[in-house]
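Student: Sequence and predicted model, in that order:
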Amino acid sequence: MTTSSSPRVALITGGSGGIGRAVAERLARDGFAVAVHYAGNRERAESVVAAITAAGGTAIAVRGDVAEEAEMAAAFAATTEALGGIDVVVNTAGIMTLGPLADFDLDALDRMHRTNIRGTFIVDQHAARTVREGGAIINFSTSITRLALPGYAAYAASKGAVEALTLVLARELRGRDITVNAVAPGPTATELFLNGKDEATIAGMAKAAPLERLGTPADIAEQVAFLAGPARWVNGQVLYVNGGIA
């Protein structure tokens, strides 16, 4: 375990943009040393690192394709070597492709499942092996698994698998004092969500929640901070963070 003089360490996959960036910056404000993972855009990851260090925090950038076991082994090893260990893993990395099931491109299905299912599985494997006692593993699902909106079948299926992995892993880590949960955002104003949607669609989804707005990355990061820190009695759960839409 970390000592009182050592910061806790968090590795955030997909930490270079959108929700991942918000999570990295929030955990850094909470005192974590942060490894900002990226797949291809090093410049964007380094900008997150620069923002964190400018605010007085500690951060590094680590690279890897979440669906490539050797690359993620290297990312976990680099984090441990640079920051002294890993206490929290937040797996925000994911892709979303939409379309009706009857016409959905199977190559697109395979690409999405490679990142969202295989990638989560590999990240969780390494997290299960390396996260220290008292730590947390936080996966990302989606409220679409409950909303069941047309066009989201392939994406919802991939995230349903993430939820299953999460619930089983929580039980497999019995006795380790490591919590395993998933955060399931609703419509959130990120590039991933907004891409390809017209203004009317976005406005309609914003009105769907009783709070009558889209979520923000900061809204989601707040819940991750809860699971990464004080929520030691929340385990094996899917936390729906969507303003009451579902």
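Tutor: Received the coordinates, thanks. Numbers count the residues shown, from 1 in each chain.

Student: all contacts plus neighbour counts: C-alpha atoms, from now on.
Tutor: OK.

Student: got the buried residues for stretch 33-53?
Tutor: 33-39, 42, 44-46, 48-50, 52-53 (16 or more other C-alpha atoms under 10 Å).

Student: Any idea how far the longest helix along the chain is from the middle of the chain?
Tutor: In the chain, taking DSSP state H as the definition, the longest helix is helix 153-172. Remark: helix 153-172 is offset 13 Å from the chain centroid, using C-alpha atoms, centre = their mean, to the nearest Å.

Student: same question, stretch 185-197
Tutor: Taking mean C-alpha positions (C-alpha atoms, centre = their mean), stretch 185-197 and its chain are 15 Å apart.

Student: How about stretch 194-206?
Tutor: Taking C-alpha atoms, centre = their mean, one finds the center of stretch 194-206 at 23 Å from the center of the full chain.

Student: Same question for stretch 123-143.
Tutor: For stretch 123-143, the distance to the chain centre is 10 Å (C-alpha atoms, centre = their mean).

Student: end to end, how far does it reach?
Tutor: 21 Å (C-alpha to C-alpha, to the nearest Å).

Student: buried set for it?
Tutor: Using 16+ other C-alpha under 10 Å as the burial criterion, the residues of stretch 123-143 that qualify are 123-124, 126-128, 130-132, 134-143.

Student: And the next helix or strand past the longest helix of the chain?
Tutor: Counting by DSSP states H and E, the next helix or strand C-terminal to helix 153-172 is strand 179-185.

Student: Show me where this protein has its helices.
Tutor: In the chain, the segments counted as helices under DSSP H are 18-29, 42-54, 69-83, 106-113, 119-130, 144-147, 153-172, 191-194, 199-208, 217-228.

Student: from those helices, which stretch is densest packed?
Tutor: Across the helices of the chain, the average number of neighbours (mean count of other C-alpha atoms under 10 Å) peaks for helix 18-29, which reaches a mean of 24.

Student: Give me the angle between it and helix 217-228.
Tutor: Interaxial angle, helix 18-29 versus helix 217-228 (axes from the mean of the first three to the mean of the last three C-alpha atoms, to 10 degrees): 50 degrees.

Student: dropping in the other structure now:
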Amino acid sequence: MPDRLRPVTVITGAAGGIGTALARLLAPAHDLILTGRDAARLDALCAEVGGRPLRLDLTRPETFAAAVEGLERVTNVVHNAGVVELGPVAEQGHEVWTRTLAVNTVAPAELTRHLLPLVRAERGTLVFVNSGAGLAAHAGWGSYAASKFALRALAEALRAEEAGRGVRVGSVYPGRTATPMQASVRAQEGGTYSPDAYIDPQSVAAAIRFMLDSPRDADITDLTVRPGPRP
């Protein structure tokens, strides 16, 4: 496929479970620009899938403009990166709230702002990887759920603003998925982590690819992915 016809897709959080699965799934047909906190894992993934690393500190959205300045094409953006720190509202200080909202909400908004002219030029798609916590908040999940509720609002407002320019905006809401983040969550909950009990990251990646590749006459705005029945 000629380079100009291949979609260029940015994936944040590519060094994690869903991001890595998605990069591997898209690699045969997409040119990939990948971000991730673990530099060694990100570099190894880029070498594996032929991707380009993009160094971003998601806690410092003010640095994004310089980081993306040289990009010439972007067709799709998948906002997949996220952090979660559990705890009751009465005990979590503003540092947790500030960090969580910066990575989970402010960073996607700011990165979208800088990449949107390129996405508009290609009539591309933005996908926000949200969470079940973006649909319902539970005890101990206040800061994370607040960031994901805000991410949902960001996606909905952006969809209404960009529809006339041919840009598609979707949100995917995975349930508990077998990723390093889920292992951290289970540790915070004081429980055991059993990957077989959760959604395979490849299944979530397949749902995201479906949103990216769906025909233009169908706009898939929200997609919920839940663990399937177990034998």
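Tutor: Nice, I can see it. Values in this document were obtained by computation on a predicted structure and should not be read as measured data.

Student: Now the TM-score, please.
Tutor: The TM-score (TM-score structural alignment, normalised by the length of the second structure) is 0.87; 226 aligned residues with a C-alpha RMSD of 2.6 Å.

Student: Next up, the contacts around the residue nearest to the spatial centre of the second structure.
Tutor: The second structure has Asn80 as the residue nearest its centroid, 1.4 Å off, counting by C-alpha atoms, centre = their mean. Asn80 of the second structure is in contact with 11-14, 18-19, 128-130, counting by C-alpha atoms under 8 Å, 6 or more residues apart in numbering.

Student: Over to Leu214 of the first structure?
Tutor: So Leu214 of the first structure contacts 187-189, 205-207 (C-alpha under 8 Å, 6+ apart).

Student: Quick check: the gap between the alignment partner in the first structure of Ala40 of the second structure and Gly64 of the first structure.
Tutor: If you follow Ala40 of the second structure across to the first structure using TM-score structural alignment, you land on Glu43. Distance from Glu43 of the first structure to Gly64 of the first structure, counting by C-alpha to C-alpha: 14 Å.

Student: The longest helix of the first structure vs helix 119-130, what angle?
Tutor: Computed by the same axes, to 10 degrees, the angle separating helix 153-172 of the first structure from helix 119-130 equals 10 degrees.

Student: So which bit of the second structure is helix 153-172 of the first structure matched to?
Tutor: Going by TM-score structural alignment, helix 153-172 of the first structure sits over residues 142-161 in the second structure.

Student: Give me the mean deviation of that stretch from the first structure.
Tutor: Mean deviation of stretch 142-161 of the second structure from its aligned counterpart in the first structure after superposition (mean C-alpha distance after the TM-score superposition for the first structure): 0.5 Å.

Student: Tell me, how many residues neighbour the counterpart of Asn76 of the second structure in the first structure?
Tutor: Structural alignment places Asn76 of the second structure opposite Val88 in the first structure (criterion: TM-score structural alignment). Look at Val88 of the first structure: counted by other C-alpha atoms under 10 Å, it has 29 neighbours.

Student: repeat for Val89 of the second structure
Tutor: Neighbours of Val89 of the second structure (other C-alpha under 10 Å): 13.

Student: Map it across to the first structure for me.
Tutor: Looks like Val89 of the second structure aligns to Leu101 there (TM-score structural alignment).

Student: Check the gap between the closest residue to its match other than its chain neighbours and Gly99 of the first structure for me.
Tutor: Nearest residue to Leu101 of the first structure, sequence neighbours excluded (C-alpha to C-alpha, 6 or more residues apart in numbering): Ala153, at 6.1 Å. Distance of Ala153 of the first structure to Gly99 of the first structure, given as C-alpha to C-alpha: 8 Å.

Student: cool, and Ile202 of the first structure?
Tutor: Relative to Gly99 of the first structure, Ile202 of the first structure is positioned 17 Å away (C-alpha to C-alpha).

Student: rewinding a little: pull the most distant pair out of the buried residues of stretch 33-53 of the first structure.
Tutor: By the measure C-alpha to C-alpha, Ala39 and Thr53 form the most distant pair in the buried residues of stretch 33-53 of the first structure, at 21.0 Å.

Student: Glu69 of the first structure against Phe121, yeah?
Tutor: No - with contact defined as C-alpha atoms under 8 Å, Glu69 of the first structure does not reach Phe121; the gap is 9.7 Å.

Student: Would you mind measuring the gap between the ends of stretch 120-128 of the second structure?
Tutor: For stretch 120-128 of the second structure, the first and last residues are 17 Å from each other (C-alpha to C-alpha).

Student: Now do that stretch: distance to the chain's middle.
Tutor: On C-alpha atoms, centre = their mean, the centre of stretch 120-128 of the second structure falls 14 Å from the chain's centre.

Student: Ok, stretch 237-246 of the first structure next?
Tutor: How far stretch 237-246 of the first structure lies from its chain's middle: 15 Å, per C-alpha atoms, centre = their mean.

Student: residues in contact with that stretch?
Tutor: Defining contact as C-alpha under 8 Å, 6+ apart, one finds that stretch 237-246 of the first structure is touched by 141-143, 146-147, 163, 166-167, 180-187, 208-211, 215, 220, 223.

Student: separation between Met72 of the first structure and Asn91 of the first structure?
Tutor: Going from Met72 of the first structure to Asn91 of the first structure by C-alpha to C-alpha gives 12 Å.

Student: which residues in the first structure does stretch 106-115 of the second structure align to?
Tutor: Here stretch 106-115 of the second structure aligns to the first structure at residues 118-127, judged by TM-score structural alignment.

Student: Now do the contacts for Gln67 of the second structure.
Tutor: In this structure residue 67 of the second structure is Ala, not Gln. The contact partners of Ala67 of the second structure, by C-alpha under 8 Å, 6+ apart, come to 54-56.

Student: make that Ala207 of the second structure, sorry
Tutor: Contacts for Ala207 of the second structure (C-alpha under 8 Å, 6+ apart) come out as 172, 223, 225.

Student: Alright, I will stop here.
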